[in-house]
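# Test case, fold it:
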Amino acid sequence: MELAAIKAAVVDALEDVKAKDIVVLDVGHLTPLWDALIVASGDSNRQVKALANNVAVKMKEQGVPVLSVEGEQYGEWVLVDLGNVVVHVMQPAVRQYYSLEQLWGGQKPTPMPRQGE
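From the prediction side, this is the model:
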């Protein structure tokens, strides 16, 4: 499966379980380890686990090998390693603290107010 198709499939899998603030960063020019980093947020331990699980299941269904899944025990930050794409699903406080987007050359996420607030 091509990189663009993998990234799109991961985003679809995250959207299926209502992930928030999905960011796709192309980092191949920064590291030889992987080509893309995808970061998303879930509101609770349960949702973070469900998001990561859905990504793993959907990728396996499409023939993309899931090399490892780390952090499922606690559900604050779960990493899904797809080889050339790494997916980080985090609770908002953890995501803000580690600021992976900014670390990897993207923009620091800015919270968007929900409608009606």
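# from here on, contacts and neighbour counts on C-alpha atoms
Noted.
# which stretches of this protein form helices?
For the chain, the helices defined by DSSP state H cover 3-16, 45-61, 92-98, 100-103.
# Any chance of the ones you listed in a markdown table with distance to Val39 as columns?
As requested, the helices of the chain are exported to a markdown table (distance: least, C-alpha to C-alpha, whole Å):
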| stretch | distance to Val39 |
| --- | --- |
| helix 3-16 | 10 |
| helix 45-61 | 11 |
| helix 92-98 | 9 |
| helix 100-103 | 8 |
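# Quick one: closest of these to Leu25.
In terms of C-alpha to C-alpha, the element of the helices of the chain nearest to Leu25 is helix 100-103, at 7.6 Å.
# Please identify the most buried of the helices of the chain.
helix 45-61 (a mean of 20; mean count of other C-alpha atoms under 10 Å).
# For Val80, the count of nearby residues, please.
Look at Val80: counted by other C-alpha atoms under 10 Å, it has 22 neighbours.
# one step back: which one, of the helices of the chain, ends up nearest to Pro32?
Nearest to Pro32 among the helices of the chain is helix 3-16; the distance by C-alpha to C-alpha comes to 14.6 Å.
# Here is the second sequence; please produce its structure so I can put it next to the first one:
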Amino acid sequence: MSNQPQPQTIKVEIPTPPPSVEQLLACVLEAAGELKAKDVVQIDVRGKSSVADYFVIASGTSSRHVKSIAEEVVRFAKKLDMMPLGMEGEGEAEWVLVDLGDVVVHVMLPRMRELYALERLWTVGDQPPADDQDDEEA
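Next up, the predicted model:
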């Protein structure tokens, strides 16, 4: 036998049946609320992205708060028998991403959130142009 380490396989099991998108979204929002995440926004990206149905974006007041919120999201998801497909950024905890499949959660420090402006990126075209609003008021 070889002394080389064998590659490890990570098994991700999705419960049968998996929780609905609405259940998963409610779970994420409850977890964020439990740890008092700031400015929590949910963005429906169906039809805009094949990656997920919803993005949830929230802010934490410090790196420790950001990491704790992300960990709480994972803990709440486990109650639905959902394990995250991935989690990134917990080391520096300026921006932690939790991939729950249909719902992707971004927990960020306010300065990172302002810099990357994910809300504006994913809601472009959702509002009518400003000129149309002016015409309606006239």
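# Compare the helices of structure 1 and give me the one nearest Thr31 of structure 1.
Nearest of the helices of structure 1 (C-alpha to C-alpha): helix 100-103, 12.5 Å.
# was I right about Trp34 of structure 1 contacting Asn84?
Yes: the criterion here is C-alpha atoms under 8 Å, and Trp34 of structure 1 meets it with Asn84 at 4.2 Å.
# Who has more neighbours out of those two?
More crowded of Trp34 of structure 1 and Asn84, by other C-alpha under 10 Å: Trp34, with 17 against 14.
# Show me what that one aligns to in structure 2.
By TM-score structural alignment, Trp34 of structure 1 lines up with Ala52 in structure 2.
# What of Leu67 of structure 1?
Residue correspondence to structure 2 (TM-score structural alignment): Leu67 of structure 1 is matched to Leu85.
# Might one say that its match is in contact with Leu97?
No: using C-alpha under 8 Å, Leu85 of structure 2 is not in contact with Leu97; the gap is 10.6 Å.
# Any idea which residue is closest to the centre of structure 2?
Compute the mean C-alpha point of structure 2, and by C-alpha atoms, centre = their mean the closest residue is Val105, 0.8 Å away.
# measure that residue to Glu137 of structure 2 for me?
Distance of Val105 of structure 2 to Glu137 of structure 2, given as C-alpha to C-alpha, to the nearest Å: 37 Å.
# Check Met87 of structure 2 too.
Met87 of structure 2 sits 46 Å away from Glu137 of structure 2, going by C-alpha to C-alpha.
# So for those two, which sits in the more crowded spot?
Met87 (17 against 6).
# give the contact list for the more buried one.
Val96, Leu97, Val98, Asp99 (C-alpha atoms under 8 Å, 6 or more residues apart in numbering).
# The match of Trp34 of structure 1 against Arg46, yeah?
Yes: using C-alpha under 8 Å, Ala52 of structure 2 is in contact with Arg46, at 7.1 Å.
# returning to that earlier point: any idea which of the contacts of Met87 of structure 2 is the one closest to Met112 of structure 2?
Val96 (10.7 Å).
# what residue of structure 1 matches up with Asp102 of structure 2?
Matched across to structure 1, Asp102 of structure 2 falls on Asn84, judged by TM-score structural alignment.
# List the residues that contact its match.
Each residue near Asn84 of structure 1 by C-alpha under 8 Å, 6+ apart is listed here: Leu3, Leu33, Trp34, Asp35, Ala36.
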